[in-house]
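[1] The following comprises the amino acid sequence and a computationally predicted model.
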Amino acid sequence: MDLKYKIKRFFRNIAIENLMTYIAASMAIIFVGDLFTNGMLSQFLAFDRAAILDGQVWRLITFLMLPQTGSPIWIVFSVYFYYFIGKATENEWGSHNMTMYFLVGAVLLIITGFATGYTDVSYLYFSLFLVFAHLDPHHRFMMFMIIPIEARWMAVIDAVFMLLEFVQAFAIYPISPAVGIAYQLPVLAAFLVYGIFFGKDHFGGLVNRFRHRDFYREMKQNKIKMSKNERDNDEK
């Protein structure tokens, strides 16, 4: 039994319906609160290892709800985007799977936070879009309101951005290796949680591609012809 199903079996009764709706609403509320407190509300809710160890345990949850932008314009798009992606993913994948994905990701981020004193939830949300694109790769978005682009290609851009963030952190190593690692671990955590839930699917698809390639190559060498319908059925 692989790791994904062991986790699901252990936590099989955990499911929060409309999880991302609550989180998106919390982002909006905290953003408004920051406007009236000059950002103090986010500081009071952010992940802070020393403060948590001093008893401010709410930060273990509230850091997941912080708005991902400080722009009054972009907060509208940000909140709607996370609501839409979360709702669509939950409808396609189920509340339990959605909850477990977010819970595992949160635990990994908390571990990195205690290990280094820093964590960043934004990469978990980036990885959530990878989930959406995996489940509905042909969903179309309108980039800049005019350019149609499928979710799978946006996911590629998303993954490349995360990898660039990871690679750029190496530039900090000559100054402070600890800081560089602290910036990299949340990226690794985001990829890890995605890999836990979908790594087998990608690996299986890759194996099948190689298997089909070798099979067709062998048929070609033996001069065996296959109709288009037979080939399509074989690839299903």
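    Yes, it's here.
[2] Only C-alpha atoms from now on, for both contacts and neighbour counts.
    Will do.
[3] ok, Thr119 - contacts?
    When contacts are counted by C-alpha atoms under 8 Å, 6 or more residues apart in numbering, Thr119 touches Phe47, Leu109, Ile110, Thr112, Gly113, Ala182, Tyr183, Leu185, Pro186.
[4] Second structure for comparison follows:
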Amino acid sequence: MNWITKLERKFGRYCIPNLISILIGGQILVYAVELFVNQYISFYLNLDRGALLAGQIWRVITFMFVPFSGGGPLSVVLGIYFTWFIGTALEKEWGDFRFNLYLLLGMLGAVLACLCTGWADTYCLSLSLLLAFAMLYPEVQVLLFFVIPVRVKYFGLFAAALWVFSFLTAAPLGKLNYLLCMVGFAAFFGPQAARSVRAWIRREQWKRKNRR
């Protein structure tokens, strides 16, 4: 019995059902307000060390309702849809408690990253959801741009490569930020990933040995 199972048996009743729907609803609302009412709404909701230390504690939760805006409106809409799609699948696979725990660990990592480095957002948390989905459903096909069928494992590999590139090119504080924001993924999948790496190393060593 691992530590997650022990926590679930003890605290399983203390969770929020349909959490992904709540988060997605909040992101849609915030983006609508940003488009039509107040374009600066995200500045009052995002993680910011100075604001947190000044007493704006609500930011440790509200930053989750700010959609990642790495591009235009279409990018935001697709990001929200993909987050809902992945989150719904994980919630069904794990159950409410484990999904709550996964998000909570990611949130705590992001808040700690913010306190240590001055900033944090939902970028790595979104990547961690995609990586978790790829670990659980590597052979499932999704439609890229609703047209091109692509296996989820390739999305996972792309997300992993994107994270590694971002990590390697970041400044020292940025590297710490990227590490802390992935604490949820490390807690859930770290042992499995370590076993996979060790198995790959053994296979490569066996191949080299038998070429001689």
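    On my side now, so go ahead. It should be emphasised that the depicted structure is a prediction, and the values quoted were computed from it without experimental measurement.
[5] Let me see the TM-score of these two.
    Counting by TM-score structural alignment, normalised by the length of structure 2, the TM-score of this superposition works out to 0.85. Behind it: 209 aligned residues with a C-alpha RMSD of 2.8 Å.
[6] returning to that earlier point: for His139 of structure 1, state which of the contacts of Thr119 of structure 1 is nearest.
    Here the nearest of the contacts of Thr119 of structure 1 to His139 of structure 1, counting by C-alpha to C-alpha, is Pro186; it sits at 27.4 Å.
[7] Measure how buried Phe141 of structure 1 is and give me the count.
    Using other C-alpha atoms under 10 Å, the number of residues around Phe141 of structure 1 comes to 14.
[8] Which one (most neighbours) among the contacts of Thr119 of structure 1?
    For those, the largest neighbour count, defined by other C-alpha under 10 Å, is 29 neighbours, found at Phe47.
[9] so Lys87 of structure 1 touches Met20, yeah?
    Yes - using C-alpha atoms under 8 Å, Lys87 of structure 1 makes contact with Met20 at a distance of 6.7 Å.
[10] returning to that earlier point: which of the contacts of Thr119 of structure 1 still touch in structure 2?
    Of those, the ones still in contact in structure 2 (both residues aligned by TM-score structural alignment, their matches' C-alpha atoms under 8 Å) are Phe47, Leu109, Ile110, Thr112, Gly113, Pro186.
[11] any chance you could map the strands in structure 1?
    Counting by DSSP state E, one finds strands in structure 1 at the ranges 140-143, 147-150.
[12] As a markdown table, the ones you listed with distance to Lys6 of structure 1 would be great.
    Written out in a markdown table, the entries for the strands of structure 1 read as follows (distance: least, C-alpha to C-alpha, whole Å):
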| stretch | distance to Lys6 of structure 1 |
| --- | --- |
| strand 140-143 | 34 |
| strand 147-150 | 33 |
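[13] Looking at those, spot the one closest to Ser95 of structure 1.
    Each of those was scored for nearness to Ser95 of structure 1 using C-alpha to C-alpha, and the closest is strand 140-143 (23.4 Å).
[14] in stretch 44-56 of structure 1, what counts as buried?
    When neighbours are counted by 16 or more other C-alpha atoms under 10 Å, the buried residues of stretch 44-56 of structure 1 are found to be Leu45, Ala46, Phe47, Asp48, Arg49.
[15] Out of the kept ones among the contacts of Thr119 of structure 1, name the ones that lie in helices.
    Applying DSSP state H to the kept ones among the contacts of Thr119 of structure 1, the entries found in helices are Leu109, Ile110, Thr112, Gly113, Pro186.
[16] Does the second one touch Leu60 like I think?
    Yes - contact status for Ile110 of structure 1 versus Leu60: in contact at 7.1 Å, counting by C-alpha under 8 Å.
[17] which non-adjacent residue is nearest the residue most central in space within structure 1?
    Among the residues of structure 1, the one closest to the centroid is Ser127, at 1.5 Å (C-alpha atoms, centre = their mean). Setting aside the residues directly before and after it, Ser127 of structure 1 is nearest to Ala190 in space (C-alpha to C-alpha, 6 or more residues apart in numbering), at 5.7 Å.
[18] so how far is Tyr101 of structure 1 from the one you found?
    Distance, Ala190 of structure 1 to Tyr101 of structure 1, by C-alpha to C-alpha, to the nearest Å: 10 Å.
[19] what about the two, which has more around it?
    Comparing Ala190 of structure 1 with Tyr101 by neighbour count (other C-alpha under 10 Å), the higher total belongs to Ala190, at 25 against 21.
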